[in-house]
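Trainee: kindly return the folded structure for what I paste below:
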Amino acid sequence: MPLDPKAQGLLDMVYRVGAPRFHDLNEDQARRSFEKLAFALRPDAPAVASVTDVPVPRADGSVLMARLYRPLRAASADILPLLVYCHGGGWCIGDIESYDVFCRQLANGAGVAVLSVDYRLAPEHPFPAGFLDADLAVDWAIEHADLLGIDPARVAMGGDSAGGNLSLAVAIARRERHASPPLRQLALIYPCTQIESDRPGRATYGDGYFLDRESLRWFFSRYLPAGTASDWRASPMCAESLADLPPMVMVTAECDPLTDDCKAFAARVRAEGGAVVEREFAGMVHGFAILGGYFPQANQAVDVIGAALAEGLGVR
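Mentor: I've put the predicted structure just below:
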């Protein structure tokens, strides 16, 4: 299927005005460019019951910041399921503020609390810093469930793009160390499942579809020191086993260089006994899900994720 007309219109505008692509920018410029796009095309911020900034202490004395959203219909005394959410941005860009509206949508759509994690970014903090922060956030949230007003037995993890990658890596790490209680579900939006890939989508959608091959290299080179692309914490597809992972809901975009990798990952999870519900959005490009002020499909993706989380986490 060709690009959706609105996706084509956005790309035509971007390329017509000669907007620089991520690989043409330094890190600060790329972060500002991403923030401008997210702020310009996101929907209006929905009301939620509460928003609280949460400092999570690291062992070295520094602090990982996170933000807790409680859904609009939740009473202050309600003990809620929790989604720990890691934003996208190639491990190099993106932040809590850029994802504020999206996390509000998820909280209300699923009826769960959402803890948005401001993990460290590359190249200042290359792999495995982001992974370590995401892993810490889940452990800390479960340990401090009373403080957050959440049920430690009903915790899910999710993220888009790089955030989906971190979510998968944390799920595998928790399985490896037999962490308890286990994560109940994974909510993944076009996750990066494998750094080095020769699947057809990388070439088919590698130029002119927003996330181009040069930008992928730009992100990968900043996140990963040499020789780490096959580490399963960076490339979950490289894990020896994908068995015994939480049930997954996975949203993908048809015109995305990562979609073939996502499909291959989902197929392998099923082959090893796991459960994956997939929803591909026809004609969409990578990154569409947070741009609900422009793409109606973005709000549909929130509905898909919200319904799956509500079912998987037992929201009544």
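Trainee: only C-alpha atoms for contact and neighbour calcs from this point on.
Mentor: Noted.
Trainee: so what touches the biggest helix by length in the chain?
Mentor: Longest helix in the chain by number of residues (criterion: DSSP state H): helix 296-312. Residues outside helix 296-312 that contact it (Cα atoms under 8 Å, 6 or more residues apart in numbering) are 105-107, 109-112, 156, 184-185, 187, 249, 251, 279, 281, 288-292, 316.
Trainee: ok, stretch 187-200 next?
Mentor: Here stretch 187-200 makes contact (Cα under 8 Å, 6+ apart) with 156-165, 167, 220, 229-230, 234-238, 248-253, 258-262, 265, 286, 289, 305, 309.
Trainee: likewise for stretch 132-148?
Mentor: The contact list for stretch 132-148 (Cα under 8 Å, 6+ apart) reads 56, 58, 64, 84, 86, 117, 119-120, 151-152, 155, 157, 166-167, 170.
Trainee: please generate a structure for the following sequence too, so the two can be compared:
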Amino acid sequence: MAFKVLLVVGAVLVAGVAYMLSRPMNPAVSEPWKVRTVGSLYGITFLAGVLGEKLGLGTQMNITRYFFDRLLVFTSSTVDPQLVQREDTLFDSIAVRIYRPTKAKTSSPRAGMVFYHGGGWVLGSVASHDPVAAHFAVEANMVVVSVEYRMAPEFPYPVPLDDCVTATKYFIQHAAKFNVDPNRVAIGGDSAGGNLAAAVSLKLRDTGFRPMPKAQVLIYPVLQLLDFNTPSYFRAFKYQSDNSVMGMIVGYYLGAPKKHHASIANNLHISPELRKRYAPYLKTEVLPDGFVLPDYKPTDVNLQWDKTVPKDLGLTATDIYVSPLLADDLKNLPEAFVLTVGSDALRDEGVMFAYRLKEAGVKATWVDIPDTFHGCICATGGLLGTKSGRRANEAIVKLLKENV
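Mentor: Model prediction:
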């Protein structure tokens, strides 16, 4: 067993160094060597999972999760434990961690936030995002609840969303117990967590829940699984070889067998009928100047799909609680703060969502940090901490302090 472990570690290190040195980098990114290193380490966690499973050390996903969680904690800024009180508990059987700031005690009810971690619905945890949640609690002087929602592939959609809805409703309904004003509760998350936050907003509105969250904070969110060829995806593919990771995590979230993951990655999971139905919601005309490269070609709405993929998969991918950008009705939703980053494949759908919210009469603020990368809020500490990641966190804290 020890030899197998050493073999995995050695192979991963060699492959990781080779990948890091050969990986192309978006020239707009500041501190490129730090970003290159962090990005390569993310890739190595997936490689470790593949190799570990082949050597019988566990499942690919569990091994990847082990390294992924520790990587995020390693690259995040730490918060003085004397400044925040942590409590692990259950909200209607859903595991959560509560963060209460200690430096500014008050008898008046505070603002609150329910946070959903990122990781593509398959990775991440309360532990991986512990420094981020603690930072928001301390710097914004609010009670933060981080949700340990169940993840795919063990628990595909709608389980992760249902867990987030349950925990959110519990916190708002019992806000007084935590000295929180139920009318001043934000919800938010990064990446897949941003997707869950937007979906929770829709679900609470559609079920008539009150009081609604005061704000939704969407940090480089996934907002649609219809088209993986928006201009920002196209730009991102110039600096990565393929979309296989997206195909895998989306496939797992949608409950699709592995044999269909490649079709998802190659944009072949959606029928022409569905593409035509939702194409008006992916308008590139709303993107700022310079966002669409001259050689970009949009997806042909008549593109034939892989007919071995069940049609139900496309229907799930375009469900409004999976792809909030595709909702016909975006009225009466909480005020939105959408943060995008320049080198991110998801950037354009964030812009489009903010635009559609405004069209629907919802107040929406879009903030773009052009020189940073997807995952930046977890790259703020130690040798690999980035200035752009710290700026992203500062922007989020400012929004929370001023608007919640």
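Trainee: any idea what the TM-score is?
Mentor: Aligned and superposed, the two chains score 0.90 in TM-score terms (TM-score structural alignment, normalised by the length of structure 1); 307 aligned residues with a Cα RMSD of 2.3 Å.
Trainee: re the thing from before, going through the contacts of helix 296-312 of structure 1, which ones are buried?
Mentor: Buried subset of the contacts of helix 296-312 of structure 1 (neighbour count, 16 or more other Cα atoms under 10 Å): 105-107, 109-112, 156, 184-185, 187, 249, 251, 279, 281, 288-292.
Trainee: in helices only, show me these.
Mentor: Mapping these onto helices (DSSP H) picks out 105-107, 109-110.
Trainee: CSV for these, including distance to Ile96 of structure 1?
Mentor: As requested, those are exported to CSV (distance: Cα to Cα, whole Å):
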residue, distance to Ile96 of structure 1
Gln105, 14
Leu106, 14
Ala107, 14
Gly109, 19
Ala110, 19
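Trainee: distance of Gln216 of structure 2 from Phe337 of structure 2?
Mentor: Counting by Cα to Cα, to the nearest Å, the gap from Gln216 of structure 2 to Phe337 of structure 2 is 6 Å.
Trainee: cool, Ser30 of structure 2 as well?
Mentor: Counting by Cα to Cα, the separation of Ser30 of structure 2 from Phe337 of structure 2 is 24 Å.
Trainee: can you check Thr230 of structure 2 too?
Mentor: Taking Cα to Cα, one finds Thr230 of structure 2 at 21 Å from Phe337 of structure 2.
Trainee: and if you look at Lys34 of structure 2?
Mentor: As judged by Cα to Cα, Lys34 of structure 2 and Phe337 of structure 2 stand 27 Å apart.
Trainee: which residues in structure 1 does stretch 199-214 of structure 2 align to?
Mentor: Here stretch 199-214 of structure 2 aligns to structure 1 at residues 169-184, judged by TM-score structural alignment.
Trainee: list the buried residues of the matching stretch.
Mentor: Neighbour-count burial for stretch 169-184 of structure 1, with 16+ other Cα under 10 Å as criterion, is recorded at 169-175, 182-184.
Trainee: now that stretch, how far from the chain's geometric center?
Mentor: Relative to its chain's centre, stretch 169-184 of structure 1 lies at 18 Å (Cα atoms, centre = their mean, to the nearest Å).
Trainee: same check on stretch 241-251 of structure 1?
Mentor: Centroid separation for stretch 241-251 of structure 1 versus its chain: 15 Å, with Cα atoms, centre = their mean.
Trainee: so what touches it?
Mentor: Against stretch 241-251 of structure 1 from outside (Cα under 8 Å, 6+ apart): 171-172, 175, 182-190, 268-269, 272-281, 301, 305, 308.
Trainee: again, but for stretch 186-205 of structure 2
Mentor: Taking Cα under 8 Å, 6+ apart as the rule, stretch 186-205 of structure 2 contacts 111-121, 161, 164-165, 168, 210, 212-223, 320-324, 330, 332-334, 374-375, 404.
Trainee: please pick the buried ones from those residues.
Mentor: Buried members of the contacts of stretch 186-205 of structure 2, counted by 16+ other Cα under 10 Å: 111-121, 161, 164-165, 168, 212-223, 320-324, 330, 332-334, 374-375, 404.
Trainee: out of those, which sit inside helices?
Mentor: The helices, defined by DSSP H, take in 161, 164-165, 168 from those.
Trainee: out of those, which comes closest to His261 of structure 2?
Mentor: Proximity to His261 of structure 2 was ranked across these by Cα to Cα; first place goes to Leu161, at 21.3 Å.
Trainee: not counting sequence-adjacent ones, nearest residue to the residue mapped onto the closest one from structure 1?
Mentor: Matched across to structure 1, Leu161 of structure 2 falls on Phe131, judged by TM-score structural alignment. What sits nearest to Phe131 of structure 1 in space, not counting adjacent residues and going by Cα to Cα, 6 or more residues apart in numbering, is Leu166, at 5.6 Å.
Trainee: now do the helices in structure 2.
Mentor: Counting by DSSP H, structure 2 has helices at residues 2-22, 32-54, 60-75, 130-140, 159-173, 192-206, 231-236, 244-254, 261-265, 272-278, 311-317, 347-359, 387-403.
Trainee: let's have those helices in CSV, adding distance to Tyr99 of structure 2.
Mentor: Below are the helices of structure 2 laid out as CSV (distance: least, Cα to Cα, whole Å):
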stretch, distance to Tyr99 of structure 2
helix 2-22, 35
helix 32-54, 27
helix 60-75, 17
helix 130-140, 6
helix 159-173, 13
helix 192-206, 18
helix 231-236, 35
helix 244-254, 28
helix 261-265, 37
helix 272-278, 40
helix 311-317, 34
helix 347-359, 28
helix 387-403, 15
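Trainee: compare the ones you listed and give me the one nearest Pro81 of structure 2.
Mentor: Closest to Pro81 of structure 2 of the helices of structure 2 is helix 130-140 (Cα to Cα; 9.0 Å).
Trainee: and the closest one, what does it pack onto?
Mentor: strand 84-91, strand 94-101, strand 143-147, helix 387-403 (3 or more Cα pairs under 8 Å, 6 or more residues apart in numbering; DSSP states H and E).
Trainee: using JSON lines, lay out those together with mean neighbour count and distance to Ile44 of structure 2.
Mentor: Below are those laid out as JSON lines (neighbours: other Cα atoms under 10 Å; distance: least, Cα to Cα, whole Å):
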{"stretch": "strand 84-91", "mean neighbour count": "15", "distance to Ile44 of structure 2": "30"}
{"stretch": "strand 94-101", "mean neighbour count": "22", "distance to Ile44 of structure 2": "28"}
{"stretch": "strand 143-147", "mean neighbour count": "28", "distance to Ile44 of structure 2": "26"}
{"stretch": "helix 387-403", "mean neighbour count": "18", "distance to Ile44 of structure 2": "21"}
